[in-house]
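**Student:** Give me a 3D structure for the following:
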Amino acid sequence: MAKDNNSNTKKPKFSSWWVYGLIAILLIGFQFIGSGNLASTRKTTTSELQEYLRNGDVKEIMIITNTRQAKVFLTEEAMAKDVHKDVAEKPFLPSTGAVPQYVLDYGDLQNFENEIKNIKKENNLDTIVDYDTDNNYLMDLLLGILPFVLIIGIWIYLMRRMSGGGGGGAGGQIFNIGKSKAKLFDEKTDTRTSFKDVAGLEGAKEEVEEIVEFLRNPDKYTSLGGKIPKGALLVGPPGTGKTLLAKAVAGEAKVPFFSLSGSDFVEMFVGVGASRVRDLFKQAKDKSPAIIFIDEIDAIGRARGKNNFTGSNDERENTLNQLLTEMDGFGTNTNVIVLAATNRADVLDKALMRAGRFDRQIYVDLPDIRERKEIFEVHLRPIKTSEALDLEFLARQTPGFSGADIANVCNEAALIAARKEKKAVSKQDFLDAVDRIVGGLEKKNKIITPGEKETIAYHEAGHATTSWMLEHAAPLVKVTIVPRGQSLGAAWYLPEERLIVRPEQMLDEMCATMGGRAAEKVIFNKISTGALSDLEKVTKQARAMVTIYGLNEEIGNITYYDSSGQDSYGFSKPYSEDTARKIDKEISKIIEAQYQRAIQVLTENKDKLTILAERLLEKEVIFKEDLEKIFGKRPFDKEFDQKGQEKISDDTTAPDNSALAKEEGEENK
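**Tutor:** Reported below is the predicted structural model:
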């Protein structure tokens, strides 16, 4: 019995391609048979035909009018001659009609007929001259039915594709456009990321590790009456590791993991987004326990009714409605958990954020100094270093850097070392990488006049002097007048990472920022456009003091900051015109007061400022040691010099004119 089963399995399965192949063979066969009748026919010329006519070898000439071709039939006596030996053989294939021995292409029909008539008359021949047309019925038939065959074939193909996607909602559209585009990760082959590869993020890892435990051992929680959470939302700045954390969940959970982006639901066709949501959750339920990860969910999860001025039905709203229904529709016993990531949680719809849908919001913040050290350990594994690097030192050099920024630093350091023909990466390469990423590429060949260079030197020396003389300003590390990126010079600091900021700290930092323009005023009694980034920074800080943190006595203890982000869609401000004038006046008053304070500090230290600027013009780059030789030991550095492991102030370098230079007001919202 088993033998019969084996014999049945070895039988070839019927395929529609067999039919297509048989039809092609028949067509080729017909064509071959049609042309096989001419297998013993040879092509000749008009002069040869005239010679054959004069010799009396031609029995009949069949003139084909529609192809300008003539068929020549010989007499029995001519077939026995040696000259016609090649065409006297029988054809390879049988034929239903007479087979000509020669064919020739003639030019003008009238001249051809006249020549034949003249030869017949001169030699008194009875050669038959007849006329006919050559018709290819098979080709005419194919040309007639081919368009209908193509139309029917395309229709059958489309019907099969439509039926192959399953019936109703998700797959019932042409080419399965309503099918989900989620990538299903196989825990055995597709992903190797684990929680060991995610450095830092201790709090976030604890949350997602519990989610993994929910799926592995649900009875542990349900036996006590608890319910498995339906969703977790990863929120945080770009590059902090939200997607990496989701990949680690996929590697640790050992369950099917569906990953896709929020933009994968967006399509130009109406109803496709909702259809893909339905299909995604259907697949996840079929493979439960499972995890669904939607990256950049703000693409479809924005608050409904915003920016819809046309009154039309927004396709994204339909997709969001379907997502809300699916998340609250499946039961908790299906073991399907939804993870999502976004850096724009303020724009998400409230219905999406409520308990029962995304039960947990996991905030993934920028790493502190200890977490940055751990991240460096991960990204330095494939880097070939020439020395034992001080990871704590590198962590202090990268304040406000995300995990992605640190990965970029390690990669850039390796590229810099390779560019210098080094065999390994050194500590200086990492410092150069930080300078390159934060400040931009050095432009030593930029054309700067001596007067401009002197102005830049005094501008940067003014920053260095004021920050050195003010207690709460960030201590300086180095100053350079080498153009880097869009800046003509930069002052690099060691800012202290604070959880709260007091007014005197903000004012000292604003004063140090205005030190550049103040130095130009003190030395040259002129100001320039070089302080654009400084003015932008202090204006934002002053506006934050007045309108956000309530640190201004005139405006009082009031804030106009809206954490929900709803005001960003409005055209009106949350205060009157009179208050707006007061705000503008107070912002200007704060900035001007710090500007005058910076002028006073620099005037008192004008001789030291001049020495510092001259040394900067000479060396182009000066460090903290040069300032100590000029100003003496900075009296405010004792808390940095005596810090221990428990009390970390996270001193780091950051350029004053860079995009990553921190504004304390915005940093501590």
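
**Student:** Only C-alpha atoms from now on, for both contacts and neighbour counts.
**Tutor:** OK.

**Student:** can you map out the helices along the stretch 501-650 of the chain?
**Tutor:** Shown for the stretch 501-650 of the chain, the helices assigned by DSSP state H, counting those that start in this stretch span residues 503-513, 515-524, 532-547, 577-604, 606-619, 624-631, 638-641.

**Student:** Tell me the helices and strands packed up against the next helix or strand after the last one.
**Tutor:** Later in the chain than helix 638-641, the nearest helix or strand by DSSP states H and E is strand 654-655. Secondary structure elements in contact with strand 654-655, counted by 3 or more C-alpha pairs under 8 Å, 6 or more residues apart in numbering; DSSP states H and E, are helix 427-439, strand 490-493.

**Student:** so of the helices of the stretch 501-650 of the chain, which one's packed in deepest?
**Tutor:** When you average the neighbours per residue for each of those (mean count of other C-alpha atoms under 10 Å), helix 515-524 leads with a mean of 24.

**Student:** by how many degrees do that one and helix 532-547 diverge?
**Tutor:** Here helix 515-524 points in a direction 120 degrees away from that of helix 532-547 (axes from the mean of the first three to the mean of the last three C-alpha atoms, to 10 degrees).

**Student:** what's helix 515-524 in contact with?
**Tutor:** Residues outside helix 515-524 that contact it (C-alpha atoms under 8 Å, 6 or more residues apart in numbering) are 455, 458-466, 526-528, 530-531, 595-596, 598-599, 602-603.

**Student:** before we go on, could you also do this sequence so I can check it against the first one:
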Amino acid sequence: MAKENNTGPKKPKFNTWWIYGVIAILLIGFQFFGSGNFANTKKASTSELQEYLRNGDIRKILVITNTRQAKIFLTEEALKKEVHKDVSDQPFSLTATATPQYVVNYGDQQNFENEINDIKKENNLDTELTYDQESNVLTELLLTLLPFVLIIGIWIYLMRRMSGGAGGGAGGQIFNIGKSKAKLFDEKTDTRTSFKDVAGLEGAKEEVEEIVEFLRNPDKYTSLGGKIPKGALLVGPPGTGKTLLAKAVAGEAKVPFFSLSGSDFVEMFVGVGASRVRDLFKQAKDKSPAIIFIDEIDAIGRARGKNNFTGSNDERENTLNQLLTEMDGFGTNTNVIVLAATNRADVLDKALMRAGRFDRQIYVDLPDIRERKEIFEVHLRPIKTAETLDLDFLAKQTPGFSGADIANVCNEAALIAARKEKKAVTKQDFLDAVDRIVGGLEKKNKIITPGEKETIAYHEAGHATVSWMLEHAAPLVKVTIVPRGQSLGAAWYLPEERLIVRPEQMKDEMCATLGGRAAEKVIFNKISTGALSDLEKVTKQARAMVTIYGLNDEIGNITYYDSSGQNEYGFSKPYSEQTALTIDREISKLIEEQYKRAVELLSKNKDKLTELAQRLLEKEVIFKDDLEKIFGKRPFEKDKRLEAEEAAEKEEKANKDLPKSETEK
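**Tutor:** Down below sits the predicted model:
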């Protein structure tokens, strides 16, 4: 039988607030009707009262002592008089007591009584004079019960909130404080991220793809006696795509995916972190096979016993201990895989890093030039470009950029194009976006005196000149004296992406960095504070050469670098005071040598330096072509091109010498 369609109007649902509303209306009505507010009572003055009293119209006077008010009751004969016509009708009242015809407000009670008594004696009246105190039962009841009602109401409200009632969610209230705050990823409702959205990171993608495959088809691996790994740790600098990889796993895996941050375990209450860990793994085991992703795991995974002078880390250590037990302890479910991400792997506890807990450490490094091109392809999909962009060129212009930085470049380029009222994004917008991100916002309206501007021009021209003259210095792209961010001028370079760096390369870079101050010394025979960032950079480089990389003959093949990060908790240096003096001397010697070298280079090419600075003052921004017109082409670029061609020829020859089957592979 078909169901009947209910076409009639829907009845409103019952709500408890209706009861409260009805009670409030009844109380208000009782207050109005019960107090005689609808009665036919008039206010009268004291003189009118005395006149009515002399005429013998008043039967009774009721004095309310606590309100300084007198209620006047007339006689039957007086009610028939024309004067009292307005109050002669019987008023409506819910109270059993009679309603007065007049109400008089008096001042001093003693004077009021004396006046009435005098009139009664003069006219020989038998008017009754009584006293009473008026009380409002409802008001007194409300004043008595209101504090208790408020306390009970607030208590009920808090109880509902704490128990996850109205406005509260599970895990966020006090009765659910030990519950896990992990978000369960739903592939049907949440935005899906797939491995296609992750550009570059080929090695890391292979590792996490295999983890997904473990859960989809475990028999493929366990049939040979292998065990599914317990966990994988994604390690790398910020912005390289660790969380994005985890999102891709959530999008690709056909299993429940629990996502939360390491700070979600932290709470002011003792024992909450460990309780949340237990609840998280209980939920994951109930839905196994499942994946748990903990972002920024260093919030709870920091090495135990470090810097624990006050005992304040006990709660975090308890949370870590529970996590260690859940990952590899008695009763562990092998169908739950834990993914974690951090950029501080050096501070994590050794027990957390061992095999059996995080079996795999996947290093997510900054992208190289090929991977940056792939990342640009992903982020350029939604952007409307005016031309076919040279992605190789953009990848070369962004050395050292992470995936997040490249995404920011693409977004910034679109914003710059929109700011200029363009219909599409051009190549120049991307270059401006790179400048904006690297150097900061352009400040053309900054007030700079002509003398300061000249000093800045020679400073930047000094950088450009020295870097052009040195073989291992990074090739120049452009020089500008337009202020950006906190800098008054800047020189842009395209550094080679080296995996190892030699001492002569580091020295050439230091010399080019000191070229700005050297130019001020050569031209003006004075130096200024404008070289602060340059000095900071070369001091770090020199200290690294001496104390970290062992590139100093005086110190020798010794490094004072501690990759475990435990040095920062120590009170003493890992070398003696005598060695500290030697280190300081060698750092200063190294920097001063490169400074003198820069001064000599600029002294020999003073005329070209001056010409470059004047052109910079004229144009404010100059490029590589301007330097070639003044200095000619760099001889080192030709040598590097020949080396690249020779390497390509050798590779081609080696491929020809291989057997056919090998080359086909």
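
**Student:** what's the burial count for Tyr137 of the first structure?
**Tutor:** The number of residues packed near Tyr137 of the first structure is 9, by other C-alpha atoms under 10 Å.

**Student:** That one and Gly34 of the first structure: what is the separation?
**Tutor:** For Tyr137 of the first structure, the distance to Gly34 of the first structure under the criterion C-alpha to C-alpha, to the nearest Å works out to 11 Å.

**Student:** same thing with Leu150 of the first structure?
**Tutor:** When C-alpha to C-alpha is the yardstick, Leu150 of the first structure and Gly34 of the first structure sit 26 Å from each other.

**Student:** go on, Asn176 of the first structure?
**Tutor:** Taking C-alpha to C-alpha as the measure, Asn176 of the first structure falls 46 Å from Gly34 of the first structure.

**Student:** more crowded one of the two?
**Tutor:** Neighbours were tallied for Asn176 of the first structure and for Gly34 using other C-alpha under 10 Å; the higher tally belongs to Asn176 (18 against 14).

**Student:** contacting residues for the more buried one?
**Tutor:** Residues near Asn176 of the first structure by C-alpha under 8 Å, 6+ apart: Arg161, Met162, Gly165, Ala170.

**Student:** at 7 Å what do you get?
**Tutor:** Taking C-alpha atoms under 7 Å, 6 or more residues apart in numbering, we find Asn176 of the first structure in contact with Met162, Gly165.

**Student:** Kindly report the same for Ile583 of the first structure.
**Tutor:** Val546.

**Student:** Need the winner for burial among the helices and strands packed on strand 654-655 of the first structure.
**Tutor:** Mean neighbours per residue, mean count of other C-alpha under 10 Å, is largest over those for strand 490-493, with a mean of 26.

**Student:** returning to what we had before: would you turn the helices and strands packed on strand 654-655 of the first structure into CSV with distance to Met545 of the first structure?
**Tutor:** Formatted as CSV, the entries for these read as follows, by distance: least, C-alpha to C-alpha, whole Å:
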stretch, distance to Met545 of the first structure
helix 427-439, 26
strand 490-493, 22
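
**Student:** what's the burial count for Tyr575 of the first structure?
**Tutor:** 10.

**Student:** number of nearby residues for Leu642 of the second structure?
**Tutor:** Neighbours of Leu642 of the second structure under the rule other C-alpha under 10 Å: 11.

**Student:** That should have said Asn6 of the second structure, apologies.
**Tutor:** The local packing of Asn6 of the second structure (other C-alpha under 10 Å) involves 7 other residues.
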